[in-house]
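Student: Predicted structure and sequence below. I'll ask about it afterward.
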Amino acid sequence: MTLEDRKHQRTQLDYEDTEECFHVEVYDRRYVLNRIHDVSISGTGIQIPNEIEPGTPVKLVFRNAQRSVSVNGTTVWCDPIPLGLEPAPPEPAFRTGIQFDPKDRNCAVFFMTLRDFIANSEKKQT
């Protein structure tokens, strides 16, 4: 999938040391997400330490003290991040594209939660 194939505009999110928690569940494994490369109402790009085969069902989850929301999705692509890039990941990592399940009624709620989190994070940085 190329940038031109995307149906919706995407926004990047980096965060550390917050009370909020994003993670992705793949079968019986859970990966905490500290970097979300882009997000839209239809999907997101994430960075994780393990490869996920395209077509694999996943669940993305956001939790904080006030709410918990999740959305089901499918891995669309997964590529290794070459070591030595700036900023270089501290360990092997994979950029992974996730398409939200359009039948999942939480797509819009999950996107709005991420959008609110991004807006609040940007306010804290300025």
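Tutor: Looks like it arrived, so ask away. Please read all numbers here as calculations on a predicted model, not as lab measurements.
Student: For the rest of this, base every contact and every neighbour count on C-alpha atoms.
Tutor: Noted.
Student: Please tell me how far K59 sits from C78.
Tutor: 16 Å (C-alpha to C-alpha, to the nearest Å).
Student: Next: R95.
Tutor: 6 Å.
Student: pretty sure F22 belongs to a strand, no?
Tutor: Yes - the assignment for F22 (DSSP: H, G, I helix; E, B strand; the rest coil) places it in a strand.
Student: take the one below as the second:
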Amino acid sequence: MLLQDEESFDINKVRDVSISGVGLEVPHAFSEGAQVSLAYDSGDFQLRIQGTVMWCNASENGGYAMGIEFDRESHQDNALFFLAIRKYLDEFDGTYIDA
């Protein structure tokens, strides 16, 4: 889930993810430099990390592609978020990675 000022927004697709950031497709445009939060909730495991919108452009499907850089001071949370999203994406794709 993507949040800005406690308002939540849908995420259409996770395009890519790394320890330092994530690429998303969303139905709503965000301003470059906007502060956002990403929330991950899977049963007993919940994580919320902060990030900055680095770019946001209209995409071919009518939504927006955006890049978010995670807060550089939150290394441990960023790594946990990366691993959680990678695990989710790999399970969804039917492939698994060694983490």
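Tutor: Here it is on my side, so go on. The model shown is predicted, which means the values in this text are computed figures rather than measured ones.
Student: tell me the SS of the equivalent of A79 of the second structure over in the first structure?
Tutor: Under the alignment defined by TM-score structural alignment, A79 of the second structure is paired with A108 of the first structure. Recorded secondary structure, A108 of the first structure: helix (three-state DSSP).
Student: Q125 of the first structure versus A108 of the first structure, what's the distance?
Tutor: In terms of C-alpha to C-alpha, A108 of the first structure sits 26 Å off from Q125 of the first structure.
Student: cool, and P57 of the first structure?
Tutor: 34 Å.
Student: and these two? which has more neighbours close in?
Tutor: P57 (19 against 6; other C-alpha atoms under 10 Å).
Student: Longest strand in the first structure, by number of residues?
Tutor: strand 68-80 (DSSP state E).
Student: What residue in the second structure is paired with Y27 of the first structure?
Tutor: Match for Y27 of the first structure (TM-score structural alignment): D5.
Student: so who does the nearest residue to its match once chain neighbours are set aside touch?
Tutor: In space, and not counting its chain neighbours, D5 of the second structure is closest to V36: 7.6 Å by C-alpha to C-alpha, 6 or more residues apart in numbering. By C-alpha atoms under 8 Å, 6 or more residues apart in numbering, the residues touching V36 of the second structure are 2-5, 50-53.
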